[in-house]
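Student: Quick one, structure for this:
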Amino acid sequence: MKSRDTLARLRRFQVDETRRRVAQIEAMIAEFSKMARELEREIATEEQRAGISDLSHFAYPTYARAARARRDNLQRSAEELTTQLDEARLFLDEALAGSGKERILDGGGTTLLAG
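Tutor: Modelled structure (predicted):
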């Protein structure tokens, strides 16, 4: 009985940890997207100020060029995080399925997930 309780606590911990990880990744993706949108506005403002929007122009604003590079890096990072998010969600589904098995083995009388 004690080992079953320990296993149940372990499953609960795995589920909670994975939920936190999913939430953390989602927050990071949202933050990166917000920062990329802000950079996009700054790029547009700088291009308007200079009157040059052609990247290949010799007088293209240095700040706009750097902001574009930063924006591109943020977008790439957000894409990589999306891959990690998919993996974390799969792991969460597996952890939840494992919790369901524990409930069945326990007779279904106790609820392992609180939240």
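
Student: For the rest of this, base every contact and every neighbour count on C-alpha atoms.
Tutor: Will do.

Student: so what does the stretch of helix or strand Arg20 belongs to touch, helix or strand wise?
Tutor: In the assignment (DSSP states H and E), Arg20 maps to helix 2-50. Using 3 or more C-alpha pairs under 8 Å, 6 or more residues apart in numbering; DSSP states H and E, the elements in contact with helix 2-50 are helix 62-105.

Student: Just give me how far the helix it packs on sits from the chain centre.
Tutor: Relative to its chain's centre, helix 62-105 lies at 4 Å (C-alpha atoms, centre = their mean, to the nearest Å).

Student: one more to line up against the first:
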Amino acid sequence: MKARESALRLKRFAADEKARKVADLEHMIREFDGMASDLDRQIKAEEERTGVRDPAHFSYSTFAKSASQRRDNLRASADGLKAKLEAALKERDDALEQVARADSPAGHDQLRNRRRAERTPASVLR
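Tutor: So this is what the prediction gives:
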């Protein structure tokens, strides 16, 4: 019983760790999106202040250029994190499913039957 409890505890820890990773990724994506929105507002304010809205114009604000580059980089990073988030969500769901299977009575029976089969010599099974 002790080995099963420690295995279950280990699976729960792994599932919790994956859930924390998902939460961290979601938080980072929200932060990046918020910073990109702030930069958007700053760019629009700078364009209003200078009266030049065309980035190709020779007198376009250097602050607006650099802020738009930072905004684009943040959005690209957020997109990359979204891809990682999808993978992390799948890993978390798989880990939670494993915990549920291991914690359910049917999971105990499957584990017990698997252990019996492993202990039974192959010649007896034939």
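
Student: one step back: mind reading off the mean deviation between the helix holding Arg20 of structure 1 and structure 2?
Tutor: Compared with structure 2 after fitting, helix 2-50 of structure 1 deviates on average by 0.6 Å (mean C-alpha distance after the TM-score superposition for structure 1).

Student: Tell me which residues touch the most centrally placed residue in structure 2, please.
Tutor: For structure 2, the residue sitting closest to the mean C-alpha position, by C-alpha atoms, centre = their mean, is Leu85 at 2.9 Å. Neighbour list for Leu85 of structure 2: Val22, Leu25, Glu26 [criterion: C-alpha atoms under 8 Å, 6 or more residues apart in numbering].

Student: Please repeat the previous calculation with a cut-off of 7 Å.
Tutor: By C-alpha atoms under 7 Å, 6 or more residues apart in numbering, Leu85 of structure 2 lies in contact with Val22, Leu25.

Student: Please apply the same query to Leu74 of structure 2.
Tutor: By C-alpha under 7 Å, 6+ apart, the contact list for Leu74 of structure 2 reads Phe32, Ala36.

Student: Aligned against structure 1, show me the partner of it.
Tutor: When structure 1 is aligned by TM-score structural alignment, the residue opposite Leu74 of structure 2 is Leu74.

Student: Kindly report the same for Val99 of structure 2.
Tutor: With TM-score structural alignment as the criterion, Val99 of structure 2 lines up with Ser99 in structure 1.

Student: Relative to Val22 of structure 1, how far out is that match?
Tutor: In this view, Ser99 of structure 1 and Val22 of structure 1 are 18 Å apart by C-alpha to C-alpha, to the nearest Å.

Student: now do Leu105 of structure 1
Tutor: The spacing between Leu105 of structure 1 and Val22 of structure 1, counted by C-alpha to C-alpha, is 27 Å.

Student: So these two - more neighbours on which side?
Tutor: Val22 (20 against 11; other C-alpha atoms under 10 Å).

Student: That one contacts Asp86, doesn't it?
Tutor: No - counting by C-alpha atoms under 7 Å, Val22 of structure 1 sits too far from Asp86 to count as a contact (8.8 Å).

Student: if we can go back for a sec, quick check: the gap between the counterpart of the residue nearest to the centre of structure 2 in structure 1 and Phe91 of structure 1.
Tutor: Residue correspondence to structure 1 (TM-score structural alignment): Leu85 of structure 2 is matched to Leu85. Distance, Leu85 of structure 1 to Phe91 of structure 1, by C-alpha to C-alpha: 10 Å.

Student: Likewise for Gly98 of structure 1?
Tutor: The gap separating Gly98 of structure 1 from Phe91 of structure 1 is 10 Å, by C-alpha to C-alpha.
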